[in-house]
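In: here are the coordinates; sequence isn't available:
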């Protein structure tokens, strides 16, 4: 079952101290604070996947970023059906509906436009850590959803 990214929100201390944020587990780090880095690293070699940002309806900036092919999503929790990811995210914070939007910008532009930290402003370069984390998961989902 999918664990919503908001479960791993950074504390005020982790927001203020990049080393403290860096020292969290890989899952916590890529759930809250570096999800966009993970999404771009994942999609880099997968042409059928696109970057999708999630935000509460009415908010300007997204709070989570995933890679998805429209059926499967990949983020801090590994492979998840996108429909399950969206349902669990909405269920975790049900007060406001969530929306998704496809990101067409590159990572640098996305960071500038959506209040996300660019790679060079982390305690260390998060891109190699993202590639290593991705390698801990199977290269494809272990099962296929049944047609409805």
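Out: Cool, got the structure. The structure displayed is predicted, hence computed values, not measured ones.

In: please count neighbours and contacts with C-alpha atoms only from this point.
Out: Will do.

In: now the strands for this protein?
Out: Along the chain, counting by DSSP state E, strands occupy 50-56, 64-68, 72-75, 78-81, 98-102.

In: packing partners for the last one?
Out: If I follow you right, that is strand 98-102. Packing contacts for strand 98-102, counted by 3 or more CA pairs under 8 Å, 6 or more residues apart in numbering; DSSP states H and E, involve strand 50-56.

In: tell me how far the strand it packs on lies from the chain's centre.
Out: The chain centroid and the centroid of strand 50-56 are separated by 8 Å under CA atoms, centre = their mean, to the nearest Å.

In: elements contacting it?
Out: Checked by 3+ CA pairs under 8 Å, 6+ apart, strand 50-56 has helix 35-43, strand 64-68, strand 98-102 packed alongside it.

In: contacting residues for residue 39?
Out: 51, 65, 66, 67, 74, 75 (CA atoms under 8 Å, 6 or more residues apart in numbering).

In: neighbour count and distance to residue 36 added to the residues you listed, as TSV?
Out: Converted to TSV, the contacts of residue 39 look like this (neighbours: other CA atoms under 10 Å; distance: CA to CA, whole Å):
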residue	neighbour count	distance to residue 36
51	24	8
65	29	5
66	27	7
67	29	9
74	26	11
75	23	9
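
In: and the comparison structure, right after this:
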């Protein structure tokens, strides 16, 4: 699992300069999820959040149809993503645990995001929504998700 150097998330210029996968994996996953649902490259997906218990780090948002997920990794099986996330955070934070919740708020709404300690799409250095659209557009959605469903 990748770890950001201290201070990058608070430095808007350094944060924006991160490669897309790191940008969307470590602080802007909710923007990617919201844009995915708005663009709807595949139907039947909804957003879920990994919410660490207590004050632990490790929150994450992704979209899923219940079997397949899409996030900064691309497509994977839901149980694999959750197991990987749990393993990585448990290694760094012994006793780490989380809850999984279906997102029931406007994912791209700044007010709803700020209330949950996330930045709204217009609170990044540049246009995070356009960046997410470009990231999503590079992926062959049908092919990648179909391969996962065959296994």
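Out: Yep, it's here. What you are looking at is a predicted structure, and each value in this text was computed from that prediction instead of being measured.

In: coming back round to it: name the stretch among the strands of structure 1 that sits most buried.
Out: Mean neighbours per residue, mean count of other CA atoms under 10 Å, is largest over these for strand 64-68, with a mean of 27.

In: contacts for it?
Out: 5, 31-32, 35-36, 38-40, 42-43, 49-55, 73-75, 82.

In: ditto for stretch 45-52 of structure 1
Out: Residues outside stretch 45-52 of structure 1 that contact it (CA under 8 Å, 6+ apart): 39-40, 43, 65-70, 100-104.

In: circling back: what's the closest of the helices and strands packed on strand 50-56 of structure 1 to residue 135 of structure 1?
Out: Residue 135 of structure 1 lies closest, by CA to CA, to one member of those: helix 35-43, at 9.7 Å.

In: so where is the closest one in structure 2?
Out: Taken onto structure 2 by TM-score structural alignment, helix 35-43 of structure 1 occupies residues 29-37 there.

In: off-centre distance for that stretch?
Out: With CA atoms, centre = their mean, you get 7 Å for stretch 29-37 of structure 2.

In: just the buried residues of it, please?
Out: For stretch 29-37 of structure 2, the neighbour count (16 or more other CA atoms under 10 Å) marks 29, 30, 31, 32, 33, 34, 35, 36, 37 as buried.

In: compared with structure 1, how much does that stretch deviate?
Out: Once fitted to structure 1, stretch 29-37 of structure 2 is off its aligned match by 0.5 Å on average (mean CA distance after the TM-score superposition for structure 1).

In: picking up where we left off before, what would the contacts of stretch 45-52 of structure 1 look like in TSV with distance to residue 20 of structure 1?
Out: Shown next, in TSV, are those (distance: CA to CA, whole Å):
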residue	distance to residue 20 of structure 1
39	22
40	23
43	27
65	22
66	24
67	26
68	29
69	33
70	34
100	30
101	30
102	31
103	29
104	31
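
In: out of the helices and strands packed on strand 50-56 of structure 1, which gets nearest to residue 111 of structure 1?
Out: That would be helix 35-43 among those, by CA to CA, at 8.6 Å.

In: quick check: chain neighbours aside, which residue is closest to the spatially most central residue of structure 2?
Out: Against the mean C-alpha coordinate of structure 2, by CA atoms, centre = their mean, the closest residue is residue 29 at 2.7 Å. Excluding its sequence neighbours, the residue lying closest to residue 29 of structure 2 (CA to CA, 6 or more residues apart in numbering) is residue 61, at 5.6 Å.
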